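[1] Here's a sequence, model it:
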Amino acid sequence: MALASSSAISASFSSLSLVPQEFRALQISSFVVPSVAGNSARRRWLVKPVNAERKRSDSIVPLAATVAAPEVAEKVVEPEDYQKLAEELEEASTLAIIDKALEKFGNDIAIAFSGAEDVVLIENAKLTGRPFRVFSLDTGRLNSETYRFFDTVEKHYGIRIEYMFPDAVEVQGLVRTKGLFSFYEDGHQECCRVRKVRPLRRALKGLRAWITGQRKDQSPGTRSEIPVVQVDPSFEGMDSGIGSLVKWNPLANASGHDIWNFLRTMNVPINALHLQGYVSIGCEPCTRPVLPGQHEREGRWWWEDAMAKECGLHKGNIKQEAETQNGKANGSTQLNADIFSTENVVNLSRTGIENLARLEDRKEPWLVVLYAPWCRFCQAMEGSYVELAEKLAGSGVKVGKFRADGEQKEFAERELQLGSFPTILFFPKHSARPVKYSSGKRDVDSFMAFVNAL
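    All right, here's what the predicted structure looks like:
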């Protein structure tokens, strides 16, 4: 009897290797020896083993082994209040948050790895002294520098990154139907859904939690409310269903400045593209260096409007901006505080800019920005545009602004060459048609060079 019971217990214990520690302790404390006489279903609420052995036949297990151990009262596992936990960890360090995440989920959690922020996550995970897993999405269209970066990170930390790839049939169908660069014509969402979102969904189905490098300051317009930990609002974990996956965002409250200070201090690997002006790095056809005065996300999908700068991996954390797409919220256009508010920048009305556009012999040249106050790229260039207005004060060049979202957007697209926010126009002194500023550089010197050239 002792031999049979020991074997059964050993088999049950071995199946707990991939189960979180709190569940392991619970199973051990309430363990009941399996019984051929009907007790085998008594503990089915426990987490099932990943690689369960086939049930033994009655002829192998001695009859004496069917005697059940004394009844033990079942413990009720209270669900974790992750909103409360997020509040408790709001001021915690990145290291403390990651340590907590790894402690709670063990082998059932993994770090989502792609860029600079994620090296910070890996470095902190290493500093905890706990084992950790790392996975990444290989879209098939990454820069060669990114692939070399992945290899360097593996060797530096002595780890193996678990790569997830898009479904070959889906990629083949997309390319055969719409070509290799369809995203330039109809938006990047479809390609990202095939190459990134669906592979991520498959990866997360094998986990109970994941760790991301999201920061609030990456995109103030869409990521400003990211908590440090939450029940994932978009994806499911291995147990399936709403609430089956926990999402950790240890860098939510960190700034880009904090990240780069850490990278320099710890002397960890970085993507060589960062040295070429890239900040936020994605697929090769959809990423370019960030120019002076631009927001870090502006290098992504640069041909699209500011509202589309997300791929869908963090859909649940993105503030729903359908109402602000046209600058409206419940019928009001005052959702965000106005920007470029200085005495040196003239606020033009619809009538004012129509009159300005009709003049064929202006007395003074004008520089005008077409903007939306909710646009993070407009917000990012506010400082340089205000400084430019101060420099041009008294020079004979007027500096103005025209809010071109909401009801004015169609007019601005039709009459004022609005493509995306911000759009900058120069109205020369002796010309009817305005000249569009085509450079992506938004520093004062570049603006001044544009004005002086005209």
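
[2] can we go C-alpha only for contacts and neighbour counts from here?
    Noted.

[3] Just say helix, strand or coil for the closest residue to I122 other than its chain neighbours.
    Spatial nearest neighbour of I122, excluding adjacent residues (Cα to Cα, 6 or more residues apart in numbering): I111 at 7.4 Å. The three-state label given to I111 by DSSP: H, G, I helix; E, B strand; the rest coil is strand.

[4] Repeat that for L367.
    Quick answer, by three-state DSSP: L367 is strand.

[5] and if you look at the one 3 residues further on?
    L370 carries the three-state label strand when classified by three-state DSSP.

[6] F426 - that's part of a strand, no?
    Yes - counting by three-state DSSP, F426 is part of a strand.

[7] Wasn't G243 part of a strand?
    No - assessed with three-state DSSP, G243 is coil; it does not lie in a strand.

[8] where along the stretch 1-150 of the chain do the strands fall?
    Ranges of strands in the stretch 1-150 of the chain, per DSSP state E, counting those that start in this stretch, are 109-112, 133-137.

[9] roughly how far is the longest one from the heart of the chain?
    Looking back up the chat, that one is strand 133-137. On the basis of Cα atoms, centre = their mean, to the nearest Å, strand 133-137 sits 15 Å off its chain's mean C-alpha point.

[10] K309 is in contact with Q189, correct?
    No - in this structure, Q189 is not within contact of K309 by Cα atoms under 8 Å, at 9.8 Å.

[11] which one of the strands of the stretch 1-150 of the chain lies closest to H314?
    Comparison of these against H314 by Cα to Cα identifies strand 109-112 as nearest, at 11.7 Å.

[12] One more, so I can put them side by side:
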Amino acid sequence: MALAVTSSSAAISGSSFSRSGASSESKAVQICSIRLSDRTHLSQRRYSVKSLNAESHSRSESWVPRASTLTAPEVEEKDGEVEDFEQLAKKLVDASPLEIMDKALEKFGDDIAIAFSGAEDVALIEYARLTGKPFRVFSLDTGRLNPETYRLFDAVEKQYGIRIEYMFPDAVEVQALVRNKGLFSFYEDGHQECCRVRKVRPLRRALKGLKAWITGQRKDQSPGTRSEIPIVQVDPVFEGLDGGVGSLVKWNPLANVEGADVWNFLRTMDVPVNALHAQGYVSIGCEPCTRPVLPGQHEREGRWWWEDAKAKECGLHKGNIKEEDGASEDSKPAAVQEIFESNNVVTLSKGGIENLMKLENRKEAWLVVLYAPWCPFCQAMEASYIELAEKLAGKGVKVAKFRADGEQKEFAKQELQLGSFPTILLFPKSAPRAIKYPSEHRDVDSLMTFVNLLR
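    Now for the predicted structure:
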């Protein structure tokens, strides 16, 4: 619900706004989610995880505690120069998956992990084993996987002597989604909302504890959307351990490998595979959204089969999705899932933010993000912004959002210092003009420091 701000800040703070179903108290019980206040203590806990290639290798049981690091991002250097991953991708274009995997593990060590979802991703683990280097593996347990997938996870752990580091969705968010829309709402209004809660947000938490990750993406998996996957890249969507744009590197060792060759490799190495493959399943996700494919059908036809082929992505690899030729920011579809939805985030209309700009003596400071819901960088900072709003609730700072794309874009450029999405503005209590947040670091601690120093 859009809010029109009046000259009274009491009227501003008393208005209604959208609901996400997650309060600061209920967040404390979420599955596999650790609050910032606990991070200092938990980051000192280390666990010994036995790898097939290392008798003893120290790893952190959870990546979330390390996500609060505020130091500047470390960059790979070679002969005193910053590593150019675009050039590295070109050098590795003819390299084998084994060579690529070896290079990735060599460069990032314990700060890189393999994203494992079952199916053919076991090939990544086999390549990692063959390098002879220690490696980490994580997986997203959505709570709706097939029994055969869980059995594969167990078989893989036993085969390779590893412990998969599972990430789970936020229990409160799942509860709110199911209570509000039912168990199978995705059949009616699309799978994106469910995937965001069950997959994208847990992935974001996982990646905040890493400097690089390894995926099983291939160009032939979805020619319409994945045809331009590079072997290695600076992740265009998600943030890594050090926070900010460019803080995470993404490796795709199988990018140039065809699916048939992956399967030949799996059979040759005699590794565990998902039993569903023998039943006609090729691309395997959550049970309600996956079915077998017919002979001659493309593998992605078995995923979200009730939707248009161009929508067959869950959001984990949105940075590698190929856009339509000629598409521009202003031509993005209007029907996109809303973001920054929380009881603690106020939704401002154009009139509301204009009134906020006119106030010279505000009873409370206001932090406002100018965003577009389709923007991957806005989506990437969603979790940290909502957590920040929870921390600031009742502490004299209102947190708000203003959708600044479409017909509002020119107004935002001229009046609100919009340069690119997201743009974050602080309206202090006494200063008449808004102060633009200058940093690319959009983690909770960095934003909190900005607010506390200037409000």
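
[13] TM-score them against each other, please.
    Here the TM-score for the pair of chains, by TM-score structural alignment, normalised by the length of structure 1, is 0.55; 261 aligned residues with a Cα RMSD of 2.6 Å.

[14] Most tightly packed of the strands of the stretch 1-150 of structure 1?
    Of the strands of the stretch 1-150 of structure 1, the one with the most neighbours on average (mean count of other Cα atoms under 10 Å) is strand 109-112, at a mean of 25.

[15] and that one, which stretch of structure 2?
    On structure 2, the counterpart of strand 109-112 of structure 1 by TM-score structural alignment is residues 112-115.

[16] hmm, who's touching the matching stretch?
    104-105, 121, 124-125, 135-139, 210-216 (Cα atoms under 8 Å, 6 or more residues apart in numbering).

[17] Tell me the counterpart of R133 of structure 1 in structure 2.
    Aligned partner of R133 of structure 1 by TM-score structural alignment: R136.

[18] Let me see the contact set for its match.
    Contacts of R136 of structure 2 (Cα under 8 Å, 6+ apart): D110, I112, A113, I114, I164, E165.

[19] what does T177 of structure 1 align to in structure 2?
    By TM-score structural alignment, T177 of structure 1 lines up with N180.

[20] How about S10 of structure 1?
    Counting by TM-score structural alignment, S10 of structure 1 has no partner.

[21] what about S10 of structure 1, how many neighbours?
    11 (other Cα atoms under 10 Å).

[22] How much space separates it from L3 of structure 1?
    11 Å (Cα to Cα, to the nearest Å).

[23] Kindly report the same for D305 of structure 1.
    70 Å.

[24] Look at the two and report which has more neighbours.
    D305 (17 against 10).

[25] Please identify the residue in structure 2 that aligns with the more buried one.
    Aligned by TM-score structural alignment, D305 of structure 1 pairs with D308 of structure 2.

[26] Point me to the helix or strand that includes the match of T177 of structure 1.
    Per DSSP states H and E: N180 of structure 2 is located in helix 171-181.

[27] Return the mean post-superposition distance for that helix against structure 1.
    With mean Cα distance after the TM-score superposition for structure 1, helix 171-181 of structure 2 departs from structure 1 by a mean of 0.3 Å once superposed.

[28] buried ones in that helix?
    A171, V172, E173, V174, L177 (16 or more other Cα atoms under 10 Å).

[29] Tell me the one among those nearest to L145 of structure 2.
    Nearest member of those to L145 of structure 2, counting by Cα to Cα, is V174, at 14.8 Å.

[30] Let me know whether the closest one touches V197 as I believe.
    Yes - the criterion here is Cα under 8 Å, and V174 of structure 2 meets it with V197 at 6.7 Å.

[31] Mind listing the shared neighbours of the two?
    Contacts common to V174 of structure 2 and V197, judged by Cα under 8 Å, 6+ apart, are absent.

[32] Surely E324 of structure 2 forms part of a strand?
    No - in this structure, E324 of structure 2 is coil, not part of a strand, as judged by three-state DSSP.

[33] Structure 1: which residue goes with that one?
    Looks like E324 of structure 2 aligns to E321 there (TM-score structural alignment).

[34] Now for that match, how many residues are close by?
    E321 of structure 1, neighbours per other Cα under 10 Å, totals 15.

[35] same check, this time on E91 of structure 1
    Neighbours of E91 of structure 1 (other Cα under 10 Å): 12.

[36] got it, and K358 of structure 2?
    With other Cα under 10 Å as criterion, K358 of structure 2 counts 13.

[37] what does E287 of structure 2 give?
    There are 15 residues near E287 of structure 2, going by other Cα under 10 Å.
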